[in-house]
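> here is a sequence with its predicted model. Questions after.
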Amino acid sequence: MRVRKAVLPVAGFGTRVLPATKAIPKELLPVVDRPALQYVVDEALEAGIEHIVFVTGRNKGAIEDYFDIPYELEVALEKKGKDAILEQVRATTLPAGAASFVRQQSPLGLGHAVWCARDIIGNEPFAILLPDVIVKAQPSGLAQMVEAYNKVGGNIVAVDPVPMERVSSYGVIAPVSRDGRLIKMSGMVEKPPVESAPSNLKITGRYILQPEVFGLLEDQDPGAGGEIQLTDAMARQMESQDFYAYEFDGKEYDCGSKAGYFEAVLAHALDNEEIADAAKSLVKQYASNL
């Protein structure tokens, strides 16, 4: 079956970027001229996703408002003849019926957040995009994964290489065989010691999973941090279904950390036609003072 739906877990507190996230959902922190979440949604849409399920929590109403039609703003921009800005604003509105919002009432982990979307996803394969991660790629990171999925089916996780000395900070895969960027895998190891790590391919926040994972999440015991972990259910699913990793062609930015967020802003500023020259000038100015 074609991958038509995607789950975006957006219920987290954003503790790594406090105090900014006291009042602003971390997913709406701006990366140049649009919130981080917009980049993730655009990635999903480019991959052919037709329906996005946002798993929200308390104080996340601004996310729902952001993707709605801002009538007063559009009227004001239209009256002032600001057509270019109006077009940009309208491009952020999701089509009617293309988004659902469900609540995760308690922060019980990523696996629990995904499970909350079970009735909307139904019995079909689906994508998961972690909103903390912006993937800068062409075609989009998820589009590359969907192309691979259309060839092999099964379940696919996105990976990218890190220096071997840093593998103990990430979850990495155990590869079996490789065909170009597609890798058959036999397992996942969370933060392994360097000397016993099965690879240097870390798991990035993009997944394509079969719907059987919902049944596994239903009775999944709490794992690390006392939370329902998606990776624990995936490990069980791996016993009966094929799993692949896909080393995408692109660059990922972890906007969930302050340094990663700064890197994302800088990279996208340097790539923005409107401000690229000014951004380059500022970078040179500050670099010369170091």
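Looks like it came in fine.

> please make it C-alpha for all contacts and neighbour counts, starting now.
Will do.

> helices of the stretch 51-200 of the chain, residue ranges please.
Assigned by DSSP state H, counting those that start in this stretch, the stretch 51-200 of the chain shows helices spanning 61-66, 71-79, 83-90, 110-115, 118-121, 141-152.

> check it against this one:
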Amino acid sequence: MLPASKSIPKEMLPIVDRPAIEYVVKEAVRAGIKEIILVTHSAKTAIEDYFDTQFELEEQLEAKGKNTLLAQVRDILPHDVSLISVRQHRALGLGHAVACAAPVVGDAPFAVLLPDVLVDCDGLDEDLGIMVERYQASGAAQIMVEEVPAERVDQYGIVALKGGVPVPGESTPMTAVVEKPAVGEAPSQLSVVGRYVLPGEIMGILAETPRGAGNEIQLTDAIASLMERAPVEAYAMRGRTFDCGNKAGYLQAIFHFAARHPELGEQVREMMAAELG
């Protein structure tokens, strides 16, 4: 996302009128999660500041009678949800980032949401909430997956399944995760999306996981080790994903959420139609 992300964390780039990270945090909140842990580094203090209370701004909005804006500012994080941040001092991979939260997570089950990816279920029961319910009911870790074209499997982590491909909204046992397999050699066309519900015990596994692909500690390697001792399931998502880690995906997310915006939607759809005209 350069050059925009040169001075602004890419998670803070706006999707219409809110930064991308807010969409992800609120997705977790809607799934019933009450404790949010941000894994950040020194260049991303803007993320922490965004979720903090700004009394001066709220006082100004209240004094000017801008009650709608005041409500939106106060609605960023519900009062019954706590948010803290921990620092990842060196970028050593997703597995390392998750492990940085171990002192806070302890032995409790937790979810991992990658902020590059936005998920919209368009009014359906949300995928992350279903994954949490399935974990609570079965004790099996849940890995969100979606189907990708066969010619693009070499760009993703691809799961191997014990049974047939699950229908959207259902889970099936996994036997392996293959990182970027060669086209024609992939065990399925189901790619890992960036949403995980995991048991606390994986923190101990991560602590012993050596560096893998890219000389980084990979979460997929730890999940592979977890499968040797506990059930792990692939959850076939029903919603739609937007990869905001690249320019095309970011613009697609803006178009999608702008067209559905409660205040701007009609105007945006008219503008899009005029541009395509």
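Thanks, I have the structure now. Since the structure is predicted, the reported quantities are computational estimates derived from the model, not experimental observations.

> right, and the helices of the stretch 51-200 of the first structure - which one's nearest Leu266 of the first structure?
Between Leu266 of the first structure and the helices of the stretch 51-200 of the first structure, the shortest separation by CA to CA is 19.9 Å, and it involves helix 141-152.

> so the closest one matches what in the second structure?
Alignment of helix 141-152 of the first structure against the second structure: residues 127-138, by TM-score structural alignment.

> tell me the contacts of the closest residue to Met131 of the second structure other than its chain neighbours?
Excluding the flanking residues, the one nearest Met131 of the second structure by CA to CA, 6 or more residues apart in numbering is Gln142, at 6.1 Å. Gln142 of the second structure is in contact with 131-132, 134-135, 171, 196-198, 232-235, counting by CA atoms under 8 Å, 6 or more residues apart in numbering.

> any idea how far Val232 of the second structure is from Gln142 of the second structure?
Distance, Gln142 of the second structure to Val232 of the second structure, by CA to CA, to the nearest Å: 6 Å.

> before we move on, what about Leu118 of the second structure?
Taking CA to CA, one finds Leu118 of the second structure at 23 Å from Val232 of the second structure.

> and the strands in the stretch 101-250 of the first structure, which stretches?
126-129, 133-136, 155-161, 171-179, 182-190, 201-209, 243-247 (DSSP state E, counting those that start in this stretch).

> tell me the most buried of those?
Across these, the average number of neighbours (mean count of other CA atoms under 10 Å) peaks for strand 243-247, which reaches a mean of 26.

> show residues contacting it.
Looking at what lies outside strand 243-247 of the first structure - CA under 8 Å, 6+ apart - the contacts are 145, 148, 154-161, 173, 181-186.

> could you do stretch 112-128 of the first structure as well?
Counting by CA under 8 Å, 6+ apart, 1-9, 11, 53, 55, 102-104, 205-212, 214, 217-218, 228-230 sit against stretch 112-128 of the first structure.

> coming back round to it: lining up the contacts of Gln142 of the second structure with the first structure, which overlap?
Compared against the first structure with both residues aligned by TM-score structural alignment, their matches' CA atoms under 8 Å, these retain 131, 135, 196-198, 232-235.

> over in the second structure, find the residue span stretch 186-196 of the first structure aligns onto.
Under TM-score structural alignment, the match for stretch 186-196 of the first structure in the second structure covers residues 175-185.

> hmm, I was thinking of stretch 106-123 of the first structure
Taking TM-score structural alignment, stretch 106-123 of the first structure hits residues 90-107 over in the second structure.
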